[in-house]
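In: for reference, the sequence and a predicted model appear below.
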Amino acid sequence: MKKFVTVLMALVIMASFALTGCASTATPTAAPATEAAAPATEAPAATEAAPTTLYKVGILAPAVTHGWVAAVAYNAEARCKELSDQIEYKLYTSSNAEEMTTQLDDLLTWGAQAIVAFPQWEGMEVPIQAAIDKGVTVVNFDIEINATGVYRVSGDNKDMGIQGAKYIVDKIGKTGTVVMLEVPTSGSVSELRKAGFVETMADIAPDMNILTYATKFTREDGLKDFADILTKNPQIDAVYSMDDETSIGVLQAIKEANRTDIKVVTGGGGMQEYFKMMPENQNIWIESALYSPAMVKDAVDMALSILKGEKVDPVKIIPTTLVDRDNYTEYLDANSPY
């Protein structure tokens, strides 16, 4: 009997050790499960602590009158899409100041915090000033207007005129007859380019004969108006045109009239089609003052920086680059919409 009891006690002790061993091995496997679950409970709190803020940005652009204007709207929208994780946007195009004013009011009703505007017409000063007075950030692209507190991104319009004058003098000398094609309907763009051209000519070639005519930034107007100019002027040495589209019309008029006296035609904007024309006629120096529509992306970036509270300069001027048959291949871009 004692032997039986002793054996029974030994079995009980062994069972106790076995149970203790199972409990100790289960603990380490449970610990990693607890540690892995911890981040899952913390993640929602982190997400709630850092909500995404989308700023409301409105874009006001002119209706398409030629490729350059179309490219402005294209590039503005492209940049807004690239910034879709930071901004919500609405884009409007308009045909006149009244329509753009109505669209500006729509953007204010929508709750726009910033507006990138390309106001090509006179009369936009008052509605833009009203928007600024309501606390809305306004960044003008290209156009300079009389409004307090407006920001602006632009090419150097006056320098385009300065460089155009220097280019013509370099090619034809300090005397001759130059036709200057101004575009009064474009506001400060034409005024600044004209001022740069006229002032520089007066300084470096005071004996140059400058004939001034009004036209528009379209090839159709360039063709029509310059065909008439050619009939009135039997001798023209150079043409100071402010826009590539206008210049394409000018070149067509020259070709159709079989004129061989004109040695220089300038332009402005940076149009791919115009670039490709530069080497085709070795008798005429075809030049463009690069004024890329992609600059509007800088205006969108400026608006976003201001909304974020970052410090920016109120005016950003992008320098002028001249393109002609000597360097045009450097600026060819098959993906450009202009």
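Out: Done, it's in. Residues are numbered from 1 along each chain as shown.
In: C-alpha only now, for contacts and for neighbours.
Out: Fine.
In: would you map the helices across this protein?
Out: Counting by DSSP state H, the chain has helices at residues 2-49, 67-82, 97-110, 125-133, 157-172, 188-204, 219-232, 244-256, 272-277, 296-307.
In: packing partners of the fourth one?
Out: Of the remaining helices and strands, those touching helix 125-133 by 3 or more CA pairs under 8 Å, 6 or more residues apart in numbering; DSSP states H and E are helix 97-110, strand 137-141.
In: in that helix, what counts as buried?
Out: Of the residues in helix 125-133, 125, 127, 128, 129, 131, 132 count as buried by neighbour count, 16 or more other CA atoms under 10 Å.
In: which one, of the helices of the chain, ends up nearest to residue 322?
Out: helix 157-172 (7.7 Å; CA to CA).
In: angle of that closest one against helix 188-204?
Out: Interaxial angle of helix 157-172 relative to helix 188-204 (axes from the mean of the first three to the mean of the last three CA atoms, to 10 degrees): 40 degrees.
In: alright, now check it against this:
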Amino acid sequence: MKKVLVGLAIMLVATSFVFAAGTGEQGKSTKKQLMGVVTPSADHGFTAESIRHCEAQVKALAAANGFDYRFMTAAESGEQSNAVETILGMKPTVMVLWPVTGDELRSAAQSVMEAKVPLIVYDRFIEGLTPTAEISGDNVAIGEGAGRYFNDFFKADLAKGTVNYLEFKGDSSTVPMERTNGFLSTADKNFTLDQSFVTNWSQQTAMEQMENFLNTKSVAEIESIKAIWTHDDEIVFGIVEALKNYHGSAKINIRLINGVSAGMGFMDLFENSGLKGIDFMTYTFSPSMVRDAVDLGYKVMKGETLEKNYKVPTEMIDKTNFKAYMQSDMYKTRYSL
């Protein structure tokens, strides 16, 4: 019995040593700072690229500056909420959150703020919540710029009457809302929306939606469409495939299709789309922007005070400047991994 008690005493001393190992002189904690990062899973090309850039930046900063991090991805809002709660239990110094859907992450985000942990929200915002800082591409500017571009491109047509167009949105988050509102604020009132689709950022879904439109609408309605306003390059790829596969009796009168992202695949459309008479335009929205969100998290760790809102500038890319853009630092950084 004495041997057992002695053994227990040794175990207790060892346990006490393990818990005390995190303290230094005068009981001061030597525990490293911890950055928590939660992102969506790689459900399409943009998020896959973003995740690579995000994790690379966290690793580089952690290695260079001696802090710890926990990086988690999740496909659904419920899984993201669980990831946030898991990291919150680790007592992070700061949290960087890229929500799948902002509204569904409100409770988890609120719990971070109630725990007095600085919160950086990236890309898809949470309406009604004011975190430490928000950062995203300038979605409103993208929409506004696209509206002005459409006005110039169809100037002669608009002078004669209406120009019918289709819209292909990403999802129901704040990102498409900002882009659509921006577009409507600058686009000529003679642009008439024929139909709007929600693609969930899927190339395959966009292709199926476009195919359904071409196969079910009247010849007159199909031929009336002159422009397609989309929220992402990958959506455009699906639309292009549907148009290339169309062999119906209607004449395709579409003359302009825009994207958002300005990725490598879109650059090929300017000279090799396989579609005659259709021009393309996109706006820069690089997956590498997420590095800026991580950088903001590190600034918080250093005790810096952040602004409430950050917008990453965007640039229009079309056939007149895409080759110069492909030589830019922005483009090279995007494909540096």
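Out: Great, that's in hand. Please read these numbers as outputs of a predicted model, since none were measured by experiment.
In: for the alignment partner in the second structure of residue 329 of the first structure, give its distance to residue 61 of the second structure.
Out: In the second structure, residue 329 of the first structure lines up with residue 323, judged by TM-score structural alignment. Residue 323 of the second structure sits 32 Å away from residue 61 of the second structure, going by CA to CA, to the nearest Å.
In: more neighbours: the two, which one.
Out: residue 61 (17 against 13; other CA atoms under 10 Å).
In: which ones are touching residue 223 of the first structure?
Out: Residue 223 of the first structure makes contact with 246, 248, 249, 250, 251, 252, 253 under the criterion CA atoms under 8 Å, 6 or more residues apart in numbering.
In: ugh, wrong one, residue 164 of the second structure
Out: Counting by CA under 8 Å, 6+ apart, the residues that residue 164 of the second structure touches are 191, 192, 193, 194, 224, 225, 226, 227.
In: which residue, other than its chain neighbours, is closest to the residue mapped onto it from the first structure?
Out: Superposed on the first structure with TM-score structural alignment, residue 164 of the second structure falls opposite residue 177. In space, and not counting its chain neighbours, residue 177 of the first structure is closest to residue 209: 4.7 Å by CA to CA, 6 or more residues apart in numbering.
In: again with residue 174 of the second structure
Out: Distance criterion CA to CA, 6+ apart; nearest residue to residue 174 of the second structure, sequence neighbours excluded, is residue 124 at 5.8 Å.
In: coming back round to it: reformat the helices and strands packed on helix 125-133 of the first structure as TSV; add distance to residue 45 of the first structure and mean neighbour count.
Out: Shown next, in TSV, are these (distance: least, CA to CA, whole Å; neighbours: other CA atoms under 10 Å):
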stretch	distance to residue 45 of the first structure	mean neighbour count
helix 97-110	31	17
strand 137-141	33	26
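In: so can I have CSV of the ones you listed showing distance to residue 17 of the first structure?
Out: Converted to CSV, these look like this (distance: least, CA to CA, whole Å):
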stretch, distance to residue 17 of the first structure
helix 97-110, 75
strand 137-141, 78
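In: count of neighbours near the residue mapped onto residue 294 of the second structure from the first structure?
Out: In the first structure, the residue paired with residue 294 of the second structure is residue 300, using TM-score structural alignment. By the measure other CA under 10 Å, the count of residues near residue 300 of the first structure is 27.
In: ok, now how distant is residue 300 of the first structure from residue 225 of the first structure?
Out: 36 Å.
In: now do residue 37 of the first structure
Out: With distances taken as CA to CA, residue 37 of the first structure is found 77 Å from residue 225 of the first structure.
In: same question for residue 42 of the first structure.
Out: For residue 42 of the first structure, the distance to residue 225 of the first structure - CA to CA - is 71 Å.
In: neighbour count winner among the two?
Out: Neighbours per residue, other CA under 10 Å: of residue 42 of the first structure and residue 225, the larger number sits with residue 225, 20 against 10.
In: ok, the contacts of residue 223 of the first structure vs residue 104 of the first structure, which is closest?
Out: Among the contacts of residue 223 of the first structure, residue 246 lies closest to residue 104 of the first structure (CA to CA), at 29.8 Å.
In: burial measure for the corresponding residue of the second structure for the closest one, as a count.
Out: The equivalent of residue 246 of the first structure in the second structure is residue 235 (alignment by TM-score structural alignment). For residue 235 of the second structure, the neighbour count with other CA under 10 Å is 25.
In: ok now do residue 235 of the second structure, which residues does it touch?
Out: Taking CA under 8 Å, 6+ apart as the test, what residue 235 of the second structure contacts is 168, 199, 201, 202, 203, 206, 207, 259.
In: narrow the residues you listed to the ones also in contact in the first structure, please.
Out: Counting by both residues aligned by TM-score structural alignment, their matches' CA atoms under 8 Å, the members of these that carry over to the first structure are 199, 201, 202, 203, 206, 207, 259.
In: by neighbour count, which of these wins?
Out: residue 206 (28 neighbours).
In: was I right to think that one contacts residue 233?
Out: No - if you go by CA atoms under 8 Å, residue 206 of the second structure and residue 233 don't touch, sitting 10.9 Å apart.
In: rewinding a little: so which of the helices and strands packed on helix 125-133 of the first structure is nearest residue 280 of the first structure?
Out: When these are compared by CA to CA, strand 137-141 sits nearest residue 280 of the first structure, at 33.3 Å.
In: translate residue 112 of the second structure into the numbering of the first structure.
Out: With TM-score structural alignment as the criterion, residue 112 of the second structure lines up with residue 131 in the first structure.
In: measure its match to residue 315 of the first structure for me?
Out: Using CA to CA, residue 131 of the first structure is found at 19 Å from residue 315 of the first structure.
In: who's in contact with the residue most central in space within the second structure?
Out: In the second structure, the residue lying closest to the centroid (CA atoms, centre = their mean) is residue 123, at 5.2 Å. By CA under 8 Å, 6+ apart, the contact set of residue 123 of the second structure is 98, 99, 134, 135, 136, 137, 175.
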